[in-house]
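> 3D, please:
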Amino acid sequence: MKRIDLYIMRQLALSLLAVTVGLAALVWLTQSLRFIELVLDRGLSIWVFLELTGLLLPSFFGVILPITTFVVTLFTYVRLASDRELVVMRAAGLSQWQLARPALLVAMGAMGICFILNLWLTPASHQAFREWQFEIRNQMAGLLLQEGVFSSVGEELTVYARDRDSSGTLYGILVHDSRERGAPVTILAESGRIVSTPQGPRVTLFNGQRQQVERVMQPDGSSTLRLTVLTFQENSLDLARANRSEGQRFRNAQERTMGELLNPEEGVSVRDRRRFLAEAHQRLTGPLTAVTFALLALAVALSGQFRRFGGGINLFIGSLLMVGLLALGLSIGNLAARQSALIPLIWLHALLPGFASAWVISGMPGLPDQMRGFAR
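Okay, here's the model as predicted:
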């Protein structure tokens, strides 16, 4: 490998590492703010918080890395052009593809990392994150109860507490429990405490009423609603199983392996099968965009004549093209998840800009000289 290739690759690799880690840390910080209250107000361990939010990082890197590859390649080559280093390299006899070779090698490395992330690390980390999240919402439901707020514990249990002191005692409690089909229960209590049991958290209620509406069949075949009111001094309510599903959880497309996406189990709806198929193709094409975006950046930075103060124009054009491609990719992904016939568009979006950029880097062969000069 030539020394000039190592010179450019070193700049690209160091910049790519710094920008990717910095941007991923910024995204992680914004996303982790959703869970910081569990640490400050609900007693969740800081290590559990770090482990929970750290599981989000592989998915961040998988999305960010192709974008940062484009950004680093564009800015590095525009800077080389502004410093006239590209002029000297061309004068030394280097072709367009020889100039582009360091960026393509770095982009291929990024593509390999994205394949590892998309096909293995991201599904595993996302599944672990969803399991943690499910456990917090169900097995650790007591942490989520906030004073003065109607807190949904699962889908069929709502808890309200007027106040909560430093010892964890709740005051002015209202519970609406609809886990028993056709017989919802409303419980009012003066106070209560959340206790941990081997089966999960339970709330012990003191001095309250239990109101239940039941449907009663009459002798003539008709039915009426009957309100049953029970006064109690102490009652216990299970928060561990907030749903009738008793812990069963449907795993979404992001936490499934490629085999599960392409061959889902029986009972999966047609709508989910379409989502799974689109997710599988997006995982396969996502890493390819690292090379495609690098080619796009090279086409913008290396094409055209040298301009002493023209770097800003190339940056603007490249950024505009990149934003358009990202918006188009999001739209195609959403459409393909609804209609499987549009899945080829995912591959077209991932590959066509790269081929077009390679054609531009090659000097646009086959285009008349007049049109080629106008394009430049």
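> Please make it C-alpha for all contacts and neighbour counts, starting now.
Will do.
> these two touch, right, residue 185 and residue 176?
Yes: between residue 185 and residue 176 there is a contact under Cα atoms under 8 Å: 5.8 Å.
> Okay, strands next: where are they in the stretch 1-150 of the chain?
150-152 (DSSP state E, counting those that start in this stretch).
> list the contacts for residue 186?
174, 175, 176, 177, 210, 211, 212 (Cα atoms under 8 Å, 6 or more residues apart in numbering).
> roughly how far apart are the fourth one and residue 190?
Summarising the geometry, the distance separating residue 177 from residue 190, computed by Cα to Cα, to the nearest Å, is 17 Å.
> Those two: which is more packed in?
residue 177 (22 against 17; other Cα atoms under 10 Å).
> Next, the second sequence, to be compared with the first:
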Amino acid sequence: MILARYLWRELGNVALATTIVLLLILVSIMLVRYLHIADSFMIAIKISALRLPYYLGMLMPVGFFFAVLLALGRFFAESEMVILFSSGMSWWHLVRLLLLPMGVVMAIVGLITTFVSPALERVQADIMQQYRQQAASAIVQPGLIRFNHGQNVVYLKNVTAGGQEISEVEAVLRNDDGSESIYVAPRASQYYNAAGDRYIRLFAGQRYDVKDGVVSASIRFKEYTALIQKHGIIGTDRDVGTLSMRKLLVNGSSEALAEFEWRIAIPLAVLVLGLLAIPLSNVGPRQGRYGRLFPAVLVFAVYFNILAIIRNEVESGDLSMGLGLFAAPLIFSVMGLLFIHYRNQGGRWRMKS
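Here you go, the predicted structure:
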């Protein structure tokens, strides 16, 4: 029991430190992204806070994997494991000691991915729906407006109906080839699509294509819609991410089944990666605790990439959910158990008679 508490304390410290560092990095990136596409600082903070549990659930299997690797790696590097093995402890005893922390982390991650995260996704969708409606109905002041770092310029002379009805519009939009398209219309309106992109719809106007300062074409139109700002607000579609586990099964679509499979695969990753980390942690005194870090990163990257590929295949309908759910965890778990058996047999593939 003393050994178990010692091991669990070391695992907890390393797992907590690893998860917090990764979470801070991810939150910083996420906050910068939301601040870039949201006009409101408070909206960006709220959305980032609501996304925290989701990313925590994704990072906890990673943190536990590296915790097992580094904690046991330190024991091997400092020859503590040599003493324990000489005292009669086996690799399977080590596995049994790790089953309790594995189960606790799996339960926490499962709770986050199956209940907490979908509930917060629904709250996020409600907040963004309200923000989207406010942004779409916000009063646009007459005058010159620049979008996309000055690439697109719109001049509005008169604005009515809460910013939705615009009269006497001139818009200059830069094309990918460097040319410009100039739109002139007596009437226009603006709106946001579900992805948060901002559009302006022009009525009964004229379009001029300009290249190197020369008008190359002139076209009259009855109605024309142009994208003026990519991701003007954060997208707000209520997708399968907001559905409960039961509703995902009732939905039955390939997207819903892929989401169901993903929510179960993440908690299972704690067990799978934990089993793989145990034999990977076996390092010599000269290698140090970080001696197997590079192959461990490769194992982690390969496993999660396979999970992502399986999710895409299930989502597209090319793979059944049952096969996608159990194939990768089963194969990698068997690999981990086989390598543990290999270590337990002294590095030789022999079976007990």
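> before we move on, the earlier item: which of the contacts of residue 186 of structure 1 ranks first by neighbour count?
residue 177 (22 neighbours).
> Isn't that residue up against residue 160?
No: counting by Cα under 8 Å, residue 177 of structure 1 stays clear of residue 160, with 11.7 Å between them.
> And the nearest residue to residue 59 of structure 2 once chain neighbours are set aside, how close does it get to residue 157 of structure 2?
Of all residues not flanking residue 59 of structure 2 in the chain, residue 19 sits nearest, at 6.2 Å (Cα to Cα, 6 or more residues apart in numbering). Distance of residue 19 of structure 2 to residue 157 of structure 2, given as Cα to Cα: 53 Å.
> In terms of neighbours, single out the busier of those two.
Counted by other Cα under 10 Å, residue 19 of structure 2 and residue 157 do not tie: residue 19 has more neighbours, with 22 against 15.
> roughly how far apart are that one and residue 263 of structure 2?
19 Å.
> what comes up buried for the strand with the most length in structure 2?
Ranked by residue count, the top strand of structure 2 under DSSP state E comes out as strand 214-229. Buried residues in strand 214-229 of structure 2, defined by neighbour count with 16 or more other Cα atoms under 10 Å: 224, 228, 229.
> So the residue of structure 1 sitting at the aligned position of residue 281 of structure 2: helix, strand or coil?
In structure 1, the residue matched to residue 281 of structure 2 (TM-score structural alignment) is residue 301. Following DSSP: H, G, I helix; E, B strand; the rest coil, the label given to residue 301 of structure 1 is helix.
> what residues are up against residue 301 of structure 1?
Counted by Cα under 8 Å, 6+ apart, residue 301 of structure 1 has contacts 74, 77, 78, 81, 314.
> Any of those residues buried? List them.
Members of these classed as buried by 16+ other Cα under 10 Å are 74, 77, 78, 81, 314.
> what separates residue 148 of structure 1 from residue 238 of structure 1, distance-wise?
21 Å.
> Please apply the same query to residue 123 of structure 1.
For residue 123 of structure 1 relative to residue 238 of structure 1 (Cα to Cα), the value is 32 Å.
> How about residue 120 of structure 1?
37 Å.
> List the buried residues in stretch 290-305 of structure 2.
Under 16+ other Cα under 10 Å, the buried positions of stretch 290-305 of structure 2 are 291, 292, 293, 296, 299, 300, 303, 304.
> who's in contact with the helix or strand the fourth one falls within?
Which is residue 296 of structure 2. Here residue 296 of structure 2 sits within helix 293-316, counting by DSSP states H and E. Contacts to helix 293-316 of structure 2, defined as Cα under 8 Å, 6+ apart, come from residues 62, 69, 254-259, 261-262, 265, 273, 277, 280, 319-321, 324, 328.
> With stretch 163-170 of structure 2 instead?
136-141, 154-160, 182-191.
> Isn't residue 353 of structure 1 up against residue 296?
Yes: counting by Cα under 8 Å, residue 296 is a contact partner of residue 353 of structure 1 at 7.0 Å.
> now the strands for the stretch 151-300 of structure 1?
Counting by DSSP E, counting those that start in this stretch, the strands of the stretch 151-300 of structure 1 are 157-164, 170-177, 185-197, 200-217, 223-238.
> what's the closest of those to residue 94 of structure 1?
strand 200-217 (68.2 Å; Cα to Cα).
> Residues in contact with the closest one: which ones?
139-142, 182-196, 223-240.
> In a markdown table: the strands of the stretch 151-300 of structure 1, plus distance to residue 8 of structure 1.
Output for these, formatted as a markdown table (distance: least, Cα to Cα, whole Å):
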| stretch | distance to residue 8 of structure 1 |
| --- | --- |
| strand 157-164 | 59 |
| strand 170-177 | 63 |
| strand 185-197 | 59 |
| strand 200-217 | 57 |
| strand 223-238 | 62 |
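> Among those, which comes closest to residue 58 of structure 1?
strand 200-217 (30.3 Å).
> and that closest one, which residues are buried?
200-206, 208-212, 214.
> How about the contacts made by residue 209 of structure 2?
Residue 209 of structure 2 touches 179, 180, 181, 182, 215, 216, 217, 218, counting by Cα under 8 Å, 6+ apart.
> mind checking how far the spatially most central residue of structure 2 is from residue 139 of structure 2?
The centre of structure 2 sits closest to residue 55, judged by Cα atoms, centre = their mean, with a distance of 6.8 Å. Separation of residue 55 of structure 2 from residue 139 of structure 2 (Cα to Cα): 36 Å.
> Equivalent analysis for residue 305 of structure 2, please.
Taking Cα to Cα, one finds residue 305 of structure 2 at 45 Å from residue 139 of structure 2.
> now do residue 170 of structure 2
With Cα to Cα as the criterion, residue 170 of structure 2 and residue 139 of structure 2 are 18 Å apart.
> Count residues in the vicinity of residue 350 of structure 2, would you?
Number of residues near residue 350 of structure 2 (other Cα under 10 Å) recorded here: 11.
> Contact partners for the nearest residue to it once chain neighbours are set aside?
Distances taken as Cα to Cα, 6+ apart place residue 342 nearest to residue 350 of structure 2, at 7.9 Å, with adjacent residues excluded. Going by Cα under 8 Å, 6+ apart, residue 342 of structure 2 touches 348, 349, 350.
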